[in-house]
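> Based on what follows, work out the 3D shape:
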Amino acid sequence: MSQPDIHLYTAATMNGYKPVMFLEEAGVPYDLTFIDFAKNEQKAPDYVKDINPNGKIPAIWDRTEGRAIFESGAILWHLAEKYGKFLSDDPVTRSETLQWLFFQVGHVGPMMGQAMYFQRIAAPNGHEEPFSIKRYVDESRRLMEVLNTRLEGRDYIVGEYSIADMMIYPWARAYPWAHVRVDDLPYLKAWFDRIDARPAVQKALTIPKAQPQFWDENADAEAFLKENAARFASDVKKD
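Below is the predicted model of the structure:
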């Protein structure tokens, strides 16, 4: 039996879910290796040498091309071009898609990530930083407002469902975990509802592991918060 073209290396994080969303939406067969942060598998010498020199997830190995691709934006662009899905042939729409892809990479991910880090990892490990928390939560909120404005009169980021939505959704939809308020952003909330309703997305958010604490304000996060803070305790600066 032949192997799938794509071997995915990922974990249950906002970045880690992005390529799973594409593969499930596109119906592309793939192998999956779960990277266990608790065992520091993303830093294993062979993984760094052959798959991702930055020692992060996600990454893919494309068997037909005999090469690895790392960084979630590059992975989604590669897959979209390879399979001819979720990336318009129209040059203006393609350009807009790339712009919003970089918007996520340069803004939404870093700001939401820092909002989460200072609240969910640093603070439980004894480093309460109110200034930093406010800075990153406020900037994350501003970015949600940018998205809300963009989505007025549009079902999806570039009009049609695309890799731009797949890039942004896992981070923006995790607003409960970052404690970012979105109640008064109706176009953004409607976009969440549309993507929430996609069966392939809901399946993707369980692979390799479901983390409802990220998305659901009513989920019991106490045990996961302790586990998550402990897992990344070594990332917290020691005095």
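> contacts and neighbour counts: CA atoms only from here.
Will do.
> how about the longest helix seen in the chain: buried residues?
Ranked by number of residues, the top helix in the chain under DSSP state H is helix 130-151. For helix 130-151, the buried set under the neighbour-count rule, 16 or more other CA atoms under 10 Å, comprises 133, 136-141, 143-145, 147-148, 150-151.
> thought residue 120 was touching residue 225?
Yes: using CA atoms under 8 Å, residue 120 is in contact with residue 225, at 6.7 Å.
> Count the residues that sit near the closest residue to residue 29 other than its chain neighbours.
Computed as CA to CA, 6 or more residues apart in numbering, the closest residue to residue 29 that is not its neighbour in sequence is residue 4, at 5.7 Å. By the criterion of other CA atoms under 10 Å, residue 4 has 13 neighbours.
> try residue 49
Quick note: residue 49 (other CA under 10 Å) scores 12 neighbours.
> Secondary structure element holding it?
Applying DSSP states H and E as the criterion places residue 49 in helix 45-50.
> before we move on, what about residue 92?
Using DSSP H and E, residue 92 falls in helix 91-103.
> For residue 116, give its distance to residue 222.
Relative to residue 222, residue 116 is positioned 15 Å away (CA to CA, to the nearest Å).
> more crowded one of the two?
residue 116 (22 against 10).
> isn't the more buried one right next to residue 177, touching?
Yes: the criterion here is CA under 8 Å, and residue 116 meets it with residue 177 at 6.6 Å.
> Please give the structure of this sequence too, so both can be compared:
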Amino acid sequence: MTITLHMFPTLNAHKVTIALEEMELPYEIAFIDILNGGQDDPKFRALNPNGRVPVLTDGPVTVFESAAILQYLGRKSGRFYPADEAGRAEVDSWLFWQMAGLGPSSGNVNWFTRAARKDGRDPLETGLAIHRFTKETALLFDVLETRLAGREYLCGAYSIADMACWTWIDKYPDNGGGLASRPRLAAWHGAIVARPAVQRALRAGQDLIQR
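Here you go, the predicted structure:
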């Protein structure tokens, strides 16, 4: 059976397309137009009651939340996810670090610098929030810079942890103060963006957006 990725080309969806391309797993895209309410379609809500992309279906298996999808694909393919418990625990730690820290913190910078201002929020309120989350995101960038000392990738070998973190660094580097003062993070970013599978993954779904 062919894997189906229910997606809109968001950062979280591209974590999954990177994994699929790197693992050489055939898949098809079911486009969910979140700009026009596609996430509220009852058929999609039956797959993910939370109404967020991405969702992956593989025969009888349905998985939502990008980290869970990455783990599933790693187990399925036997690639980019260690088989030994110690290695897998290390990768899981960084995978969930991204889900709990880097993604939400950087995402809040985006919201308060864009959506909140469009909503006419109090500039003092948004200014304090932007300061808070920009500072936190910068600290998280520094955690990555420190972690990459003596390592090409977060857990030694390239893994789903790198795929999860990379999209947030690639798309919004300025949220954490940029890469210029973080040479190890910059080198890590450059090594991943140069991978052909990553380039293919970033194009996935882009042609389906109504412009």
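> before we move on, the earlier item: from the buried residues of helix 130-151 of structure 1, which is closest to residue 25 of structure 1?
Among the buried residues of helix 130-151 of structure 1, residue 151 lies closest to residue 25 of structure 1 (CA to CA), at 21.3 Å.
> Can you tell me what the closest one aligns to in structure 2?
Using TM-score structural alignment, the equivalent of residue 151 of structure 1 in structure 2 is residue 148.
> repeat for residue 68 of structure 1
Aligned partner of residue 68 of structure 1 by TM-score structural alignment: residue 62.
> any idea whether its match is helix, strand or coil?
strand (DSSP: H, G, I helix; E, B strand; the rest coil).
> What strand or helix carries the residue lying closest to it once chain neighbours are set aside?
Excluding the flanking residues, the one nearest residue 62 of structure 2 by CA to CA, 6+ apart is residue 56, at 5.8 Å. Taking DSSP H and E as the criterion, residue 56 of structure 2 maps to strand 55-58.
> Can you give me the buried ones in that strand?
55-57.
> could you dump these to CSV with distance to residue 160 of structure 2?
Below are those laid out as CSV (distance: CA to CA, whole Å):
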residue, distance to residue 160 of structure 2
55, 17
56, 16
57, 19
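> Quick check, residue 79 of structure 2 in contact with residue 21.
No: using CA under 8 Å, residue 79 of structure 2 makes no contact with residue 21, being 11.5 Å away.
> separation between residue 80 of structure 1 and residue 55 of structure 1?
Separation of residue 80 of structure 1 from residue 55 of structure 1 (CA to CA): 24 Å.
> repeat for residue 197 of structure 1
Here residue 197 of structure 1 is placed at a distance of 33 Å from residue 55 of structure 1 (CA to CA).
> More neighbours: the two, which one.
Neighbour comparison, residue 197 of structure 1 and residue 55: the larger count goes to residue 55, with 18 against 11 (by other CA under 10 Å).
> Tell me the secondary structure at the counterpart of the more buried one in structure 2.
With TM-score structural alignment defining the correspondence, residue 55 of structure 1 maps onto residue 51 in structure 2. When classified by three-state DSSP, residue 51 of structure 2 comes out as coil.
> contacting residues for residue 51 of structure 2?
39-40, 44-45 (CA atoms under 8 Å, 6 or more residues apart in numbering).
> Could you find the closest non-adjacent residue to residue 17 of structure 2?
Closest residue to residue 17 of structure 2 apart from its sequence neighbours, by CA to CA, 6+ apart: residue 201 at 4.9 Å.
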